[in-house]
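1. Okay, here's the prediction I keep looking at, along with the sequence it came from:
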Amino acid sequence: MINEAEVYDKAIWILKNQGPKSLKELASELEITTEGARFQLLKLSGEGLVTSRSVSRGRGRPQQIWSLTGKGHAKFPDSHPGLTVKLIQQIRESLGEEALDKIVAATGEDNRKRYEKLMDTHTTLEDRIRKLAAIRSEEGYMAHYEKTDKGYLFLENHCPICEAAKACQKFCSTELKTFQSVLGDQVVVRRIDHILAGARRCAYHIGAETVD
């Protein structure tokens, strides 16, 4: 017997982790009928968690493509957003931007050391990327990677510090430097999608090339 609550939660997770889907694609991922998937989408839409748009995919009638709304993305946890943003504002106002920069840099350095320790036994680039994805997923970033003919794509489908990053984007630049450091000087890590720029996820290209 189908557990409706499990299907409901899985539908949200799929749209968050894999991005927009057509009705048939979602039904396939959920392993249920299209009518069952339609029921779930209408339920989610009624709660303001998903929205749809018409997209032409070659010949034939346009398809309805479903994706999460802002409210839908908010179903995934942020790390104490109100408190974190308030602390950032207070540090900025009381101690100045330079002090905030030092705190962000120190946090990044702590993360770098912790990642390095956890990745110490992983020697190949792909092993280190795989371990980094596992670490970041444990931290709530819903991370995974894909191998391409030009290197690797490192993908994070959620940002648990999104509100803090909006208040201080140096968290994002420090994060990029941390990735570069723990993956090694033999590669270049480049951000190609950014949640704060309106993308649905953060994506990084990791190329096996020498840094100039």
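-> Received, thanks. Everything numeric here is computed off the predicted structure, so don't read it as measured data.

2. CA atoms for contacts and neighbours, from now on please.
-> OK.

3. Tell me, how many residues neighbour the closest residue to Asn157 other than its chain neighbours?
-> With Cα to Cα, 6 or more residues apart in numbering as the measure, Arg201 is the residue that lies nearest to Asn157, at 4.6 Å, once sequence neighbours are left out. A count of neighbours around Arg201, defined by other Cα atoms under 10 Å, yields 22.

4. one more structure, for comparison:
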Amino acid sequence: MQDNGSAKRTVLTVLKKENELTISGIMSYFTISEVAVRRHLRELERQGLVKKRFVKQKLGRPYLMYSLTPSGHKTFPSQYESLSLEILWDLEALEGVETVEKVIQKRTEREQAKVKNELNTDDFGQKVRDVAAIQNNKGYMVEVEKIGEDSYEMRHYHCPIAKVASAYRQICSGDQRLYEDLFSEGCVEPRSCIVDGDNCCKWTIKK
């Protein structure tokens, strides 16, 4: 019998290899019950690693297809972060730290534009939740908790670029500016940071 961790990893591996599968297709790789597999799929969806879509048929009911999200793909080994860090090191050696800071600032501006383009609400609380969902899809493993009237705590339990941010703390400053810009009608206070050894990056966001 597979434990929960290995079963979930098998689901991710199967979807990585096959790209997209029905529940029947996924079940062909398991000996555990369909109920158990569906439970693992729901958990992986909640974590933002797996997504589903309905496929309509001319006859019969629509069926579901499962596939990996970008965050799901990132659970597999990659050298992208190391490569990014090496490029920044080389850029600093060739052009100086000021050029690296400009590159990081450009990244922040690009992220601001992308997130703003996906937002379509003026409600403060909904905007906090929508931003959290957007960041979760990027692999940040985000949770939001309402802690008061128009007051929220946003927590990132994973940083996909922690290795780069450890070398260039301007990345963290850029994330702070990103949230200050997105919630300009309120106040954004940093509380903790993964790069400092904390278990999550945490902000208090108040209107």
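-> Here it is on my side, so go on. What you are looking at is a predicted structure, and each value in this text was computed from that prediction instead of being measured.

5. TM value for the aligned chains?
-> With the length set by TM-score structural alignment, normalised by the length of the second structure, the two chains reach a TM-score of 0.63; 142 aligned residues with a Cα RMSD of 2.3 Å.

6. ranges for the helices of the first structure?
-> Remark: helices of the first structure, listed N- to C-terminal, are 4-18, 23-30, 34-46, 70-73, 81-95, 97-118, 125-138, 162-167, 170-183; assignment by DSSP state H.

7. just checking, what packs against the longest one?
-> Under the contact definition 3 or more Cα pairs under 8 Å, 6 or more residues apart in numbering; DSSP states H and E, helix 97-118 of the first structure sits against helix 81-95, helix 170-183.

8. rerun at 6 Å
-> With contacts taken as 3 or more Cα pairs under 6 Å, 6 or more residues apart in numbering; DSSP states H and E, helix 97-118 of the first structure sits against helix 170-183.

9. can you list the residues that contact the helix it packs on?
-> 108, 112, 116, 165, 189 (Cα atoms under 6 Å, 6 or more residues apart in numbering).

10. Ok, stretch 25-39 of the first structure next?
-> The contact list for stretch 25-39 of the first structure, computed with Cα under 6 Å, 6+ apart, reads Lys24.

11. The closest residue to Gln135 of the second structure other than its chain neighbours: neighbour count?
-> Counting by Cα to Cα, 6+ apart, Gln135 of the second structure lies nearest to Val142, which is 6.9 Å off, once chain neighbours are set aside. The local packing of Val142 of the second structure (other Cα under 10 Å) involves 25 other residues.

12. And Val142 of the second structure, what's its match in the first structure?
-> Under the alignment by TM-score structural alignment, Val142 of the second structure pairs with Ala143 in the first structure.

13. Its match and Ile135 of the first structure, how far apart?
-> Going from Ala143 of the first structure to Ile135 of the first structure by Cα to Cα, to the nearest Å gives 8 Å.

14. With Gln169 of the first structure instead?
-> Gln169 of the first structure sits 22 Å away from Ile135 of the first structure, taking Cα to Cα as the criterion.
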